[in-house]
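Q: generate coordinates for the sequence data below:
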Amino acid sequence: MSALSFKLRQAPTSVIDLSALIPSSLASLSVSEIENLVLGDGLHAPRVGDVFAVSGTPGDAMIVISGGSSLIDYVGAGLDGGTITVEGSVGGYAGRGMTGGCLDIAGDAGVFLASTAKGGVIHVKGSVGDFLGGARPGDKFGLLGGTVLVDGNVGERAGERMRRGTVITKGKFGAAAGSRMVGGTLWTEAGFGPHPGPLLRRGTLIGPSVDEVLPTFADCGRIDPVILRIISRYVADVLGPLAPSALPGKVRKLAGDMATIGKGEILLTA
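A: Here you go, the predicted structure:
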């Protein structure tokens, strides 16, 4: 498969908006036209050729970004197909508004990863900042669909106002994961930080442990929900060999948040 490659010329000193660099937007352009694209807004916004050495063949299949930085924002924002591979870390808002395709990040990712995404798969091999799948000011909801896999840890308030979709981390979620969540699944293999699910309305949080449970969650004892087998099969189909081990049959259920309608749940697997 041919790829269009962007090699970072030097580490950026100010924030750069890469939302223009998605395969479907660049497929009909020549390399010289791509080099002349402006990255972001403003009089001093750089052109692609100022920031990257561009090579390869434009198409709607694959983009490779060599080199990373926490100042590179909106990588894969609006991605609707194909693959974007980043050989390094990225800044905030990566994968925002995605509807399809695959975003593969070799390093860390910043705040609001996958906010308002509706589809596709995001794989971060490092750790992720706060508000993964969260709603920014002005957004009605956060994550709306798709699958996010994080190999490292996740910051605070993951899934803020999340509506649909699945977020899986092999590491640990920070404080207040699932804040104001209205649907979807957060799954951790290492556990939750303190106070997950504040004002959780609906949705499922799955993990082996919780550092500190809010007093507004009710212990329902051990249950054997069919949904765990469904979730395990779905994730295995989507992620293949990257999928975590299947969930156990029986889990301990904490229902809440009873400070609101209380139809959400924390399922403890250990």
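Q: can we go C-alpha only for contacts and neighbour counts from here?
A: Noted.
Q: tell me if residue 236 really is in a helix.
A: Yes. Inclusion of residue 236 in a helix is indicated when DSSP: H, G, I helix; E, B strand; the rest coil is applied.
Q: count the residues that sit near it.
A: For residue 236, the neighbour count with other CA atoms under 10 Å is 16.
Q: could you check how far it is from residue 147?
A: Applying CA to CA, to the nearest Å, the value for residue 236 to residue 147 is 11 Å.
Q: what of residue 52?
A: 29 Å.
Q: and these two? which has more neighbours close in?
A: Each of residue 52 and residue 147 has its neighbours counted (other CA under 10 Å); residue 147 has more, 24 against 18.
Q: touching, that one and residue 184? I think so.
A: No. Contact between residue 147 and residue 184 fails when scored by CA atoms under 8 Å: they sit 10.2 Å apart.
Q: show me whatever sits in contact with both of the two.
A: Shared contacts of residue 147 and residue 184, defined by CA atoms under 8 Å, 6 or more residues apart in numbering, are found at 165, 166.
Q: here is a second sequence; please produce its structure as well for comparison:
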Amino acid sequence: MSSAAETFQGCLVDLTGQTALVTGASRGIGRAIAHQLARCGANLALVARSEASLHSVIEEIAALGTPGKVQAFPGDVGKAEEIEAIVAKVEETMGGRIEILVNNAGITRDGLLLNMSDDQWDEVILVNLRSVFVFCRAVARLMLRQRYGRIVNVSSVSGVVGNAGQTNYSASKAGVIGFTKALSRELGKRKITANVVAPGFIATDMTERLPDDIKKMVKEKTSLQRMGEPSEIADAVTWLVGPGAGYVTGQVIVVDGGLT
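A: Prediction:
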């Protein structure tokens, strides 16, 4: 491992010189992934709707003194034309290569099936599943030319076992798993891996809004009796994009403290 990787505490692999595109990078799990990849020397293209929030993450990373270049690419991942424009701009401004793609952006619009509107269904599928397809399609063109790439799509335990009140979310996250397994078979011949990380209940602003009784129940049902930390998901993602996972593809890594 190079000196660049050895410099930063918590770095799992050496990603010096590689460019990583991370969606949903302005908060929670995406923010933690950005921090971890930066510690490992990667150049970062950070995507989220809020440009101000992205710049806040960039300032945090700058304070770490990491060697990689970090840029914000604000946009709406629910719009295919914006995704295509983002990928083109990343290619243009960050050296013409994208070695790592992490699709983390996601939303919830919870409700019981009989009360769920078409808009609640469509919006979740659009952001959580269709955006993964469009980003992967756009970035895979580069990776195929490079004959190298690492794709990690963030799903959820809701996509593995389902969750009442989340038929839309569970369907979108299960779709990410099936999509990634198929994609891994299409891209493997060009040394491109595609894997899924499926978090359980992680301590983010999204889970913070849950009622206290729900949070208590989740902790009781989890073997480790606690919620996970965003950094623990980031560690799994970082391993999958590193050289040590070069023979791992089409897999679902569940990081849920034993909940499922």
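Q: where does the TM-score land?
A: Once the chains are laid over each other, their TM-score by TM-score structural alignment, normalised by the length of structure 2 reads 0.28; 117 aligned residues with a CA RMSD of 5.6 Å.
Q: pretty sure residue 22 of structure 2 sits in a strand.
A: Yes. According to three-state DSSP, residue 22 of structure 2 belongs to a strand.
Q: if we ignore the residues flanking it in sequence, what's nearest it?
A: In this structure, residue 22 of structure 2 finds its nearest non-sequential neighbour in residue 102, 4.8 Å apart by CA to CA, 6 or more residues apart in numbering.
Q: so what's the residue count around that neighbour?
A: 29.
Q: identify the residues contacting it.
A: Taking CA under 8 Å, 6+ apart as the test, what residue 102 of structure 2 contacts is 20, 21, 22, 23, 151, 152, 153, 154.
Q: give me that answer again for 6 Å
A: By CA atoms under 6 Å, 6 or more residues apart in numbering, residue 102 of structure 2 lies in contact with 22, 152, 153.
Q: over to residue 167 of structure 1?
A: Here residue 167 of structure 1 is in contact with 147, 148, 186 (CA under 6 Å, 6+ apart).
Q: got a markdown table for those, with distance to residue 31 of structure 1 and secondary structure too?
A: Shown next, in a markdown table, are the contacts of residue 167 of structure 1 (distance: CA to CA, whole Å; DSSP: H, G, I helix; E, B strand; the rest coil):
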| residue | distance to residue 31 of structure 1 | secondary structure |
| --- | --- | --- |
| 147 | 32 | strand |
| 148 | 31 | strand |
| 186 | 40 | strand |
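Q: same list, those residues, but as CSV with distance to residue 230 of structure 1 please.
A: What follows is these, written out as CSV (distance: CA to CA, whole Å):
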residue, distance to residue 230 of structure 1
147, 15
148, 17
186, 15
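Q: could you single out the nearest of the residues you listed to residue 211 of structure 1?
A: residue 186 (15.8 Å; CA to CA).
Q: number of residues surrounding that closest one?
A: Using other CA under 10 Å as the criterion, residue 186 of structure 1 is surrounded by 25 other residues.
Q: same check on residue 205 of structure 1?
A: By the criterion of other CA under 10 Å, residue 205 of structure 1 has 25 neighbours.
Q: which SSE is residue 50 of structure 1 in?
A: helix 48-51 (DSSP states H and E).
Q: list the buried ones in the helix or strand following that helix?
A: Counting by DSSP H and E, the next helix or strand C-terminal to helix 48-51 of structure 1 is strand 52-56. Across strand 52-56 of structure 1, burial judged by 16 or more other CA atoms under 10 Å covers 52, 54.
Q: after strand 52-56 of structure 1, which helix or strand is next?
A: With elements assigned by DSSP H and E, the helix or strand that comes after strand 52-56 of structure 1 is strand 62-66.
Q: hmm, who's touching that following strand?
A: By CA under 6 Å, 6+ apart, strand 62-66 of structure 1 touches 3, 4, 5, 6, 7, 82, 83, 84, 85, 86, 87.
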